[in-house]
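Visitor: Pasting the sequence and the predicted model now:
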Amino acid sequence: MTMHHALLVSEILLDIFAHVNTILDPSSYGEISVARKSLATLATTCRTFHEPAMDLLWADMHGIVPLLGCVTRLHPMIYHHHAGRYTWYSEGIGPLCEHEVPQFLRHAHRVRSLQIPFDNHFHLLSALPIKTFVFPRLLSLSMAIHPAGYLHLFILPTLRRCSLSLIRPDLKLITAYCATLEDLSIKVSSQSTADELSLLSDSIRMCKRLVTLYCPPLDWAAWKHLSNLPTLLSVAICGEVRCPLDTDNFIFTHFLNITALSFHVTTASYVIAVMRNSAFPSLKEFKMVTRVLPLEDAEQLLHVLSQCQTLQHIDILSRDQRVPEPSDSSLTPITQLLGFTHLRTLQLAFPHCCIRLDNHLLLKAMSSWPHIRSLKLEDPLLRLATITFCGLFTALRQSPHLHTLHLLIDALNIDIDSQAESFQHTSLQTLDVRTSHIVDREAVAYILFTMLPSVESVIHGSSGRHIRYAWQEVNRRLQSLKSSAVLGRCITGAAAGC
């Protein structure tokens, strides 16, 4: 059989093989995927297919067992009883001999992405020369563990992405030697010591081309360094703040190109200090998750955020209800967000975030956010809904693009006549009424049916059996109304056809 000429064009062949590499088989969990089996078959089909298929076959590796399987002595141990599964234990097996090293390295040059989930097999590599570049073209490295004495095997100048689970002394070796590192992620599972955080900050200051960074809290020196990186676009800070930032020794700094900031910390003080002493003229996304967020801290945070008029996405979360009552009842977080005219999504979920929220303020907010797509307001201390159906639909008139709304609604006192209203909001698809109480289920279902035609069913809170049952009944009636309307249109259409 003659090969089609199109398959001799390398670009076309690579596109075809790349598509083959995306084939998913949900039933093959823990086994060799359909994509890998297909690439292996293609590699043995002809010389033209061999190299591109083998490159893709070995490009993304989960552990080093497949490479060890290329060693003649180890191959039957790994595959004989496991039918293609990579579940193998190497305890008691001697390290590679000198003549076996080339077998192990046979396809290592093809590896672009490597995940190291455990270190059970690294003792087999003790025969490798110290300066051996095992993976000379490696671009991405993810290590759930840090094998002592073997890290040098994975540190290469080509490395672009690195994900680590510990702050180790050799972290400096990675950031100093990998000059082209663009994506650094350090996700520690336990509390970091002050020495570790100091080492982290020192290591970060060696990175010159970072684009994204995920790590525990940094000191001012590291923040200052990051402000000088024109490549940096996204920073995420996660962990307990061990050493408060000394704002007296920090020069106000501009982060010209950062578009996304995320903080997952115990309190908001660290975040407020960073935002207050910095400028982010390009910031579009801001997210903060804290353990405790008193209203006074939230007000300070929103005040410093108000300087970032470019923000499009804001997400602030803390559901801990052990916060003091606000000393000033006039505080209203939402009022500080009215200047964000570019806002697309807003989620506030912390105690008192809905304080003094009423129909008038909701209308004012929606009028200030003409591009809003998603609005989620979840006050864990709010027990009495202050937004009525009339206030809701008046506000929705100002937000034609809104598709997701999470808001406690007063569904007890129905203050709107849906039969007299002609307004429909066709964009809203997801409506979460939290734990709103309800009495007239039929009336509420009809309001939703006539004025929110794209809402298929209402999401409701799980607390309170009576509330759950009531909203389940609303959804049943809503579905019945929709089914009747579809049937009516079908009958009308059939009659018109006759």
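Guide: Yep, that arrived. Residues are numbered from 1 along each chain as shown.
Visitor: hey, let's count contacts and neighbours off CA atoms from now on
Guide: Fine.
Visitor: just the helices in the stretch 101-250 of the chain please.
Guide: 101-104, 171-177, 194-204, 220-227 (DSSP state H, counting those that start in this stretch).
Visitor: Switch these over to TSV; also include mean neighbour count and distance to residue 301.
Guide: Putting the helices of the stretch 101-250 of the chain into TSV (neighbours: other CA atoms under 10 Å; distance: least, CA to CA, whole Å) gives the following:
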stretch	mean neighbour count	distance to residue 301
helix 101-104	18	54
helix 171-177	18	32
helix 194-204	18	24
helix 220-227	18	18
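Visitor: Turn these into a markdown table, columns for distance to residue 138.
Guide: As requested, the helices of the stretch 101-250 of the chain are exported to a markdown table (distance: least, CA to CA, whole Å):
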| stretch | distance to residue 138 |
| --- | --- |
| helix 101-104 | 16 |
| helix 171-177 | 13 |
| helix 194-204 | 21 |
| helix 220-227 | 25 |
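Visitor: Nearest to residue 281, out of these?
Guide: Distance to residue 281, taken as CA to CA, is lowest for helix 220-227 among these, at 12.0 Å.
Visitor: who does the closest one touch, helix- and strand-wise?
Guide: Here helix 220-227 touches helix 194-204, strand 253-254, going by 3 or more CA pairs under 8 Å, 6 or more residues apart in numbering; DSSP states H and E.
Visitor: Serialize these to a markdown table and add fields for distance to residue 14.
Guide: Formatted as a markdown table, the helices and strands packed on helix 220-227 follow (distance: least, CA to CA, whole Å):
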| stretch | distance to residue 14 |
| --- | --- |
| helix 194-204 | 37 |
| strand 253-254 | 43 |
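Visitor: which element is the closest residue in space to residue 351 that isn't next to it in sequence on?
Guide: Closest residue in space to residue 351, ignoring its immediate chain neighbours: residue 379 at 5.2 Å, by CA to CA, 6 or more residues apart in numbering. Assessed by DSSP states H and E, residue 379 sits outside every helix and strand.
Visitor: one more structure, for comparison:
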Amino acid sequence: MHRCFKIPEIILLVLQHIKETDERRQLTLLSVAQTCHILHEPALDVLWDEQRGLVNLVKCLPEDALGLTPTSVVDSDSPDAIRVSKSILRITRPLIPADWERFDHHARRIKTLWLDEYQCVMDCKVFLWLDTLAMLHLSRPSTQVLPRLKTLNLQNDVFGLSGRLDMLFGPSLRHLTIQNVKSASREHLAALITCAAQASPNLSFLSSTRPLHPASVRGRLRDIRTLILDLPDNAEHASDLLTWIAELPHLTTLHLKTVVASSVITTQATTPLFTSLDTLHLSADTPRTACRVLSLLTSAPLRGLEISTHDFATVQDVQNIIQAVGQYCNTNTMEGIRVKVRSRGQQVHNTIRLDSMQHLSRFRKLKGLTICTPTPVELKDEDLGELVSAWPSLRILRLRHPAREHHEPKLTLLTLMHLATHCPGLQKLHLTLDAQRGMDGLTIRWPLLSICLTSALTV
């Protein structure tokens, strides 16, 4: 063996390349692990590092402690009622300490777990029996099953596994994702989050497609850096949860979905809110709700902001959002702004003009601006030139609206000259302009402009 393979970092790079590029990665890594003692442990570490379920690990228990029952079921997703193979894996006897040796040997290697209700093994869906986790827990109630687990993704009907998911939590856990868990009751989910907060105090990433109860997190999870949540329907619970979020000292990235007006904090905060927030993705029911949330961000060092609303009323609503962004967001840090306002199909006859857009000229470090509304942003060449002169670092500019009705744009090809002059680093552009006008006076300088456009700009 070449001596370079005695360097652990090189071995790891090779194994990671196999994992990321080889379609038969599992068989390849297993073969590498059987090559020699130098590659054995590193290859097994990479092979077990990320698992799509617990079936492979449970199979590390002695064969006489397991039972695999084959069966077949009709695939509900198939229009032709095709029967698919299915097996149920269960633990058939109480476990003794000697049974855990091989299980523990590989359990310590797992860093990421995608826990679904089943796991595909050789084109067969293998389901864990509902009490499998409970039996593992009863055998060693004080032991974390996966002692080095960092990322846990709970999906689909995994909550049917007899409520022993808490045995997967521990001090090493950093990322927790809960998605599509329709079978989980509100109380069960609250208990799970409470357990995660207690057993995994270093949790830094939490994502849930189900609303959380404020009591399950209040005063806990202070180390959260990234949070992706739907707020509860209950206005009081939603407001309490938003208060907890706003006071998290290390929160840098926040995705808030289905925010309604009644959930926004109404009391005057005694301490600064969102003091570490870097990126906010906000999905609100109305533009007015979005503005109320923005009013809480005066202490946030925001660099990225994305706002979407589901209920468009008037052009004034869009103008209010733009004004609120300019009024409440930090002008010294903001680099990217995306505003998307949806319409319910009503016709809009007004337009957004320069006086509304000028609120954004305060952000001198702006690198990206996207505004997508049911109504067009109506600017003249000189108006846009005045705006972009405030954004010398601009890389992305998108001013979009649905083309349901014919709208005569006032921007001409002269706009490209303003952009090339004031925003030399522009890379992406989406504008509606009249390409038949604006050529006067560009004859001499057009070759330079065309080079700039073709080399650095995608229109």
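Guide: That came through fine. Not measured: the values here are computed from a predicted model.
Visitor: TM value for the aligned chains?
Guide: Once superposed, the chains reach a TM-score of 0.78 (TM-score structural alignment, normalised by the length of structure 2), with 409 aligned residues with a CA RMSD of 3.3 Å.
Visitor: mind listing the strands for the stretch 151-300 of structure 1?
Guide: For the stretch 151-300 of structure 1, the strands defined by DSSP state E, counting those that start in this stretch occupy 161-164, 183-186, 212-215, 234-238, 253-254, 260-265, 278-279, 285-290.
Visitor: closest one to residue 145 of structure 1 among these?
Guide: Of those, nearest to residue 145 of structure 1 by CA to CA is strand 161-164, at 7.6 Å.
Visitor: Specify, as a residue range, where that closest one falls in structure 2.
Guide: The aligned range for strand 161-164 of structure 1 in structure 2 is 175-178, by TM-score structural alignment.
Visitor: ok, residues contacting that stretch?
Guide: Stretch 175-178 of structure 2 has contacts (CA atoms under 8 Å, 6 or more residues apart in numbering) with 150-155, 203-210.
Visitor: Repeat that for stretch 3-18 of structure 2.
Guide: In this structure, residues lying in contact with stretch 3-18 of structure 2 by CA under 8 Å, 6+ apart are 25, 28, 29, 38, 39, 42, 43, 46.
Visitor: can you put the strands of the stretch 151-300 of structure 1 in CSV and add distance to residue 61 of structure 1 and mean neighbour count?
Guide: Listed next are these as CSV, based on distance: least, CA to CA, whole Å; neighbours: other CA atoms under 10 Å:
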stretch, distance to residue 61 of structure 1, mean neighbour count
strand 161-164, 14, 21
strand 183-186, 19, 20
strand 212-215, 23, 20
strand 234-238, 27, 20
strand 253-254, 40, 18
strand 260-265, 30, 21
strand 278-279, 41, 20
strand 285-290, 33, 20
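Visitor: among the contacts of stretch 175-178 of structure 2, who's most crowded?
Guide: Neighbour counts for the contacts of stretch 175-178 of structure 2, by other CA atoms under 10 Å, peak at residue 203, which reaches 26 neighbours.
Visitor: Please identify the residue in structure 2 that aligns with residue 314 of structure 1.
Guide: Under the alignment defined by TM-score structural alignment, residue 314 of structure 1 corresponds to residue 337 in structure 2.
Visitor: Surely that match and residue 368 touch.
Guide: Yes. Assessed by CA atoms under 8 Å, residue 337 of structure 2 is found in contact with residue 368 at 6.2 Å.
Visitor: Residue 248 of structure 2 and residue 204 of structure 2, how far apart?
Guide: According to CA to CA, to the nearest Å, residue 248 of structure 2 and residue 204 of structure 2 sit 11 Å apart.
Visitor: Overlap of the contact sets of these two?
Guide: Counting by CA under 8 Å, 6+ apart, the common neighbours of residue 248 of structure 2 and residue 204 are 223, 224.
Visitor: Run a quick neighbour tally on the equivalent of residue 150 of structure 1 over in structure 2.
Guide: Counting by TM-score structural alignment, residue 150 of structure 1 lines up with residue 164 in structure 2. By other CA under 10 Å, 19 other residues sit near residue 164 of structure 2.
Visitor: next one: the one 10 residues further on
Guide: By other CA under 10 Å, 21 other residues sit near residue 174 of structure 2.
Visitor: Equivalent analysis for residue 412 of structure 2, please.
Guide: Residues near residue 412 of structure 2, counting by other CA under 10 Å, number 18.
Visitor: Excluding chain neighbours, what is closest to the equivalent of it over in structure 1?
Guide: The alignment partner of residue 412 of structure 2 in structure 1, by TM-score structural alignment, is residue 388. If the residues on either side of it in the chain are set aside, residue 388 of structure 1 comes closest to residue 410, at 4.9 Å by CA to CA, 6+ apart.
Visitor: Pretty sure the one you found sits against residue 383.
Guide: No. In this structure, residue 410 of structure 1 is not within contact of residue 383 by CA under 8 Å, at 10.7 Å.
Visitor: if you count what's nearby, which of those two comes out ahead?
Guide: Legend: neighbour count by other CA under 10 Å for residue 410 of structure 1 and residue 383, higher for residue 410 (21 against 10).
Visitor: which one in structure 2 is aligned with the more buried one?
Guide: Checking TM-score structural alignment: residue 410 of structure 1 goes with residue 434.
Visitor: still on that earlier bit, tabulate the contacts of stretch 175-178 of structure 2 (TSV), appending distance to residue 21 of structure 2.
Guide: Converted to TSV, the contacts of stretch 175-178 of structure 2 look like this (distance: CA to CA, whole Å):
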residue	distance to residue 21 of structure 2
150	23
151	22
152	23
153	23
154	26
155	26
203	30
204	29
205	27
206	29
207	28
208	30
209	31
210	34
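Visitor: right, and out of these, which lies closest to residue 275 of structure 2?
Guide: residue 204 (16.3 Å).
Visitor: What segments of the stretch 351-459 of structure 2 are helices?
Guide: In the stretch 351-459 of structure 2, the helices defined using DSSP H, counting those that start in this stretch lie at 354-357, 381-388, 414-422, 446-456.
Visitor: So for residue 64 of structure 2, which of those sits nearest?
Guide: helix 446-456 (65.4 Å).
Visitor: Can you point out the buried residues in the closest one?
Guide: By neighbour count, with 16 or more other CA atoms under 10 Å as the criterion, the buried positions of helix 446-456 of structure 2 are 449, 452, 453.
Visitor: and what of stretch 92-108 of structure 2?
Guide: 95, 100, 103, 104, 106, 107, 108.
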